[in-house]
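Student: Have a look at this prediction, sequence included:
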Amino acid sequence: MSSYPSTVVFTSISETPISITEHEDLAAHEHMGAVVSFCGVVRNHDGGEQVDKLFYEGHPHAPEVLAKIAQDIAGEFDGVRIAISHRVGMLAIGDVALTAAVASAHRAEGFAACAELVERVKKELPIWKNQYFSDGHTEWVGSL
């Protein structure tokens, strides 16, 4: 058991660019020996089709849901510090859509907590994306 309490240091749904380095810096602490991070980047293809850009739309309660997911992870993993953000709006190929950083005393806890955090965000966060394909058609992904 860690002598440092788990905490969520930052969560955000942002229309402006997000930085994995800033999230790593927020999560880092002198008590932590590991900072594990994930950076989800907009890619130029999906299902064999060329993607030009994405539009992310979030439910008005998305910030609260993201904070709750992060808090739940902090409650499940001992002694972690969490910083996470998701972008909304129009994103170009190569833009960062999701950043997550988890600091922990040891790497195993950090990897496990970061992986679970990202999985829960992908499943539970009410943010949907509209993919704009090179042939002119669009497709909503994750819509209810």
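Tutor: That came through, no problem. Predicted model only: the values in this text are computed from it and were never measured. Numbers count the residues shown, from 1 in each chain.

Student: contacts, neighbours, all on C-alpha from now
Tutor: OK.

Student: how about the strands in this protein?
Tutor: Ranges of strands in the chain, per DSSP state E, are 7-14, 34-41, 45-46, 49-58, 81-87, 89-92, 96-104, 127-133, 138-141.

Student: can you tell which of those strands is closest to Ala74?
Tutor: Between Ala74 and the strands of the chain, the tightest spacing by C-alpha to C-alpha is seen for strand 7-14, at 6.0 Å.

Student: Determine the angle, from 0 to 180 degrees, between the closest one and strand 81-87.
Tutor: If you take axes from the mean of the first three to the mean of the last three C-alpha atoms, to 10 degrees, strand 7-14 sits at 10 degrees to strand 81-87.

Student: Please compare the first structure with the one that follows:
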Amino acid sequence: MPTDLRHTALREEPLSLDAALAAVRDPACGGVAVFIGLVRDHDHGAGVSSLDYTAHPQAAELLARCTEQVAERHGVRAWVEHRTGHLEVGDAAVVVVTAAAHRGPALTACRELIDEIKAGVPIWKEQQLADGGVEWVGL
């Protein structure tokens, strides 16, 4: 089965689920798992009006390494893109798509990948709160 796809990117432009699905599609892959992280209107009980993502200079390299490791471990094709810059409520902040011959590895890899990205890739979120305050997350 072709498991050679490992796409990662940090980008300021809106993310495309259609591009991700098209990229991972392969006749050998019967299971595709998708995670889309959206900007929500609240966090920790406070209203959120918008946010800005800032990536460490090594974030792209660490994102690629994390994606490669998880994809290799589970034998999946993987597409990961994370936004940087200013986002509004409802915008897609991260798209993770994995594909495998069967649903099990695709689902497991997708879940593991987003968890490892959140834990190990230095991308920080500055939330503009509805009350006018500001909160940094992930420092």
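Tutor: Right, received. Where do you want to start? Treat the numbers as computed from the prediction; the structure is a model and nothing was measured.

Student: And the TM-score between them?
Tutor: Superposed pair, TM-score by TM-score structural alignment, normalised by the length of the second structure: 0.96. Supporting alignment: 139 aligned residues with a C-alpha RMSD of 0.9 Å.

Student: hmm, back to that, among the strands of the first structure, which is nearest Asp72 of the first structure?
Tutor: Of all those, strand 7-14 sits nearest to Asp72 of the first structure, with 9.6 Å by C-alpha to C-alpha.

Student: what's the average distance of the closest one to the second structure?
Tutor: Once superposed with the second structure, the aligned residues differ from strand 7-14 of the first structure by a mean of 1.5 Å; criterion: mean C-alpha distance after the TM-score superposition for the first structure.

Student: helices or strands up against that strand?
Tutor: helix 20-27, helix 62-76, strand 81-87 (3 or more C-alpha pairs under 8 Å, 6 or more residues apart in numbering; DSSP states H and E).

Student: among these, which is the most enclosed?
Tutor: Of all those, strand 81-87 has the most neighbours on average by mean count of other C-alpha atoms under 10 Å, namely a mean of 28.

Student: quick one: that one to strand 96-104, angle?
Tutor: Taking the same axes, to 10 degrees, one finds strand 81-87 of the first structure and strand 96-104 inclined to each other by 180 degrees.

Student: residues in the first structure aligned with the helix ranked longest in the second structure?
Tutor: The single longest helix within the second structure, with elements called by DSSP state H, is helix 103-120. The aligned range for helix 103-120 of the second structure in the first structure is 107-124, by TM-score structural alignment.

Student: Save the helices and strands packed on strand 7-14 of the first structure as a markdown table, and put in distance to Ala112 of the first structure too.
Tutor: Rendered in a markdown table, the data for those read as follows (distance: least, C-alpha to C-alpha, whole Å):
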| stretch | distance to Ala112 of the first structure |
| --- | --- |
| helix 20-27 | 15 |
| helix 62-76 | 10 |
| strand 81-87 | 12 |
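
Student: Looking at the ones you listed, which is nearest to Glu116 of the first structure?
Tutor: The minimum distance between Glu116 of the first structure and those falls on helix 62-76, with 7.5 Å, by C-alpha to C-alpha.

Student: corresponding residues in the second structure for the closest one?
Tutor: The aligned range for helix 62-76 of the first structure in the second structure is 59-73, by TM-score structural alignment.

Student: do the same with stretch 22-34 of the first structure
Tutor: Under TM-score structural alignment, stretch 22-34 of the first structure corresponds to residues 19-31 of the second structure.

Student: quick one, what contacts Ala113 of the first structure?
Tutor: The contact partners of Ala113 of the first structure, by C-alpha atoms under 8 Å, 6 or more residues apart in numbering, come to 73, 77, 80, 102.
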